[in-house]
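Asker: below: sequence and its predicted model.
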Amino acid sequence: MKAKETSNSQQNVQTKGNGQGQVKPQGKKKEEGIDLRTLLIQCAQAIAVNNLSFAGELLKTIRHHASPYGDSSQRLALYFANGLEARLAGTGRKIYQKLMEKRTRATDMLKAYRLFIAVCPFARVAHYFSNQTIVDVLNGRQKVHIIDFGIMRLAKREGGPPKLRITGIDVPQSGFRPYTTIESTGKRLAEYAEMFNVPFQYQGITSKWENICIDDLNIDNDEVLIINCMYQAKYLGDETEDIDCPRDRVLRIMKKINPEVLILGIVNGFYSSPFFLPRFREVLFHYSSLFDMLNTTVLQSHEERGAERIERPETYKQWQVRTLKAGFKQLPVNQAILKRSITEKNKWYHNDFVINEDSGWLLQGWKGRIMHAVSSWKPKDSYTNQKDQN
């Protein structure tokens, strides 16, 4: 699959490490001396001090130079201008709801994801970390219960696949069919398990994470219990919502579930500040790196590019403090996983991607800015008991 993805994407992405093959942008020509990022920050500053007329003039200038088909700064400016305009008009929530109601075709999502996989190692490395950690924890045992996971690597295990049970947890969707997504996910997983002859059972639970009842998980004593939480915790409320915030409550629930291992993947960002201006600066820097990465690795002409806060990313150091406080013991990064991830990155991806480790986290980034982090944990009690038994 890796070779096929790379081959199919070869004509659409730039040559690894040197930027060859880039075509000229179809949008507006970038003019000398125009620093769109500085203009965006100035506009945010004007909004922060309620200088709405000046903010409006800056928005006109930004829109004049922005383009959905230009380079990274022009594309970035277009979307941030839309956000600033929504902030000015106080319509951020309505715009978000309209975006969520606009259903993207599954084929378009798949095309975009395949392109992302071909040019960026973030998802592939995170899934490899998660899959290999699960395989290592199983250690030949015959029953596994994974809360939210995929199954391909289990099918190739020596001695045959274990009996696999997956519990998918998600909030109900809006509309007349609130359970459609979680039910269709279970159906696809069952079909996939059948392809690889993996004994499979699925249960879907629709609930806010912080309201999960552990009894509903139907945990058996003889199964290996694993919690997999990859890149979704950013949607949980933080201390600006409640002192005893949802993300802390969810970590405590995970501790009570008492899994053999918790696999935690997070988007590394620092734009969860309750104050608009510092939050805007951080999110601008974060997405500047993402847009720069895509601008460097994907042709600009490629057809598959494409006030209330919904995402509240924190840094991996902040998540480390939260998870330790909830009663987990962090496990060290498996050096074999790290070594292979670096080797694969060097072989298939652009030289400016970064893979490293720090404080028990496997880190991924672009040009020195850390974008993603993944780690594994054990409840402190089970860690202590296991140590005493050994």
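Answerer: Thanks, I have the structure now.

Asker: when you work out contacts or count neighbours from here on, use the C-alpha atoms and nothing else.
Answerer: Noted.

Asker: isn't Tyr271 right next to Thr315, touching?
Answerer: No - shown here, Tyr271 and Thr315 do not form a contact pair, counting by Cα atoms under 8 Å, at 9.1 Å.

Asker: have a look at these two and say which one is more surrounded.
Answerer: Taking other Cα atoms under 10 Å, Tyr271 and Thr315 do not tie; Tyr271 has more neighbours (24 against 18).

Asker: take the one below as the second:
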Amino acid sequence: MQALASSQCDRHVEILKITAVGTTAGPTTRRDIEDTGRRLTSFAKAMNLMFEFKVVMVSVISDVQDDMFDLDPREATAVYSEFYLRKLVGTGGPASDQMDKLMATIRAIGPRVMVVVEAEANHNSSNYARRFVDALFHYGALFDCIGECMVEPNDSGRVELESRVLAGWIRNIVAAEGEERKIRSVTMDVWRTLLARFGLGEAKMSALVLYQVGWVLGRFSCGRFCKVDINGKSIVIGWKGTPIVSISAWKFSRPRKQNGDDRN
């Protein structure tokens, strides 16, 4: 928001619209999402940025349809997915069907870009021992990162992150099988192959993006333990030598036509 509101932005932004999508079966409630919307609205107001926030709730993600969004052909659209697509990775069955339907809807929306943030790890192996070891190294590094960056053990945010979010992910990876195993993180190499099936090609990150990543990490003392690597055209951020998260941008080879040049 700060970048869009800045006078240094390449183009004047008339309005920023965000539509958050949630599932009724997920851990995040509509109220949680609306609370986030209120905080974003307050921040946008402080930045003097015109802002609009809406919520779309569905039973399962495959129920999302493009007509649920207020699409304007004069506006540029982007899709952002953080730690969600891994739930749709599978070897068939309902999860794969949901991925197919979701990607068809996203293609119909016709975004200029789709940004994906995922864990850079392999937690999709059918071999339990391999999956356990991969999870041990990945989450061991993640907990070490939390301990270094969130020093106060009783911090409410840290307690929530460790006991609710990460504990649930770990439990699902090592204790669930079949359709019950939802957390199926894969590496960037696998994402390239998987997303190519839907006509998505990897887009190169700009020098400005790389600069901003380094700048944000540099603001924190624990940032010295982080390493930013380039994997193909994407970014992988690691902690003390262990890859933690990937950030990638994707474009459809033939997206829905948009006339976004006259309005942003």
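Answerer: Structure's in. What do you need? These figures come from a predicted structure and were not determined experimentally.

Asker: surely Pro274 of structure 1 is within a helix?
Answerer: No - assigned with DSSP: H, G, I helix; E, B strand; the rest coil, Pro274 of structure 1 falls outside any helix and is coil.

Asker: counterpart of it in structure 2?
Answerer: Pro274 of structure 1 maps onto Ser126 in structure 2, with residues paired by TM-score structural alignment.

Asker: Ala95 of structure 2 and Leu142 of structure 2, how far apart?
Answerer: 27 Å (Cα to Cα, to the nearest Å).

Asker: how far away is Arg130 of structure 2 from Asn122 of structure 2?
Answerer: From Arg130 of structure 2 to Asn122 of structure 2 the distance is 9 Å (Cα to Cα).

Asker: out of the two, which sits in the busier spot?
Answerer: More neighbours surround Asn122 than the other of Arg130 of structure 2 and Asn122, with 17 against 14 (other Cα under 10 Å).

Asker: dump the residue contacts of that one.
Answerer: Applying Cα atoms under 8 Å, 6 or more residues apart in numbering, we find Asn122 of structure 2 in contact with 131, 134-135, 184-187.

Asker: which strand or helix spans it?
Answerer: Assigned by DSSP states H and E, Asn122 of structure 2 belongs to no helix or strand.

Asker: now it: how far from Pro94 of structure 2?
Answerer: Distance from Asn122 of structure 2 to Pro94 of structure 2, by Cα to Cα: 21 Å.

Asker: ditto for Leu217 of structure 2
Answerer: Counting by Cα to Cα - Leu217 of structure 2 and Pro94 of structure 2 are separated by 38 Å.

Asker: please apply the same query to Cys222 of structure 2.
Answerer: 41 Å.

Asker: then Met188 of structure 2?
Answerer: 23 Å.

Asker: neighbour count for these two, which is higher?
Answerer: Met188 (23 against 13).

Asker: quick one: the more buried one and Glu120 touch, right?
Answerer: Yes - using Cα under 8 Å, Met188 of structure 2 is in contact with Glu120, at 6.8 Å.

Asker: spit out the residues that contact the two alike.
Answerer: Between them, Met188 of structure 2 and Glu120 share the contacting residues Ser246, judged by Cα under 8 Å, 6+ apart.

Asker: which residue packs closest to Phe59 of structure 1, ignoring adjacent ones?
Answerer: Check again: residue 59 of structure 1 is Leu, not Phe. Ala81 (6.5 Å; Cα to Cα, 6 or more residues apart in numbering).

Asker: just Lys45 of structure 2 next, same as before
Answerer: Phe51 (7.8 Å).

Asker: ok, Ala95 of structure 2 next?
Answerer: Using Cα to Cα, 6+ apart, the closest residue to Ala95 of structure 2 is Leu88 (4.6 Å).
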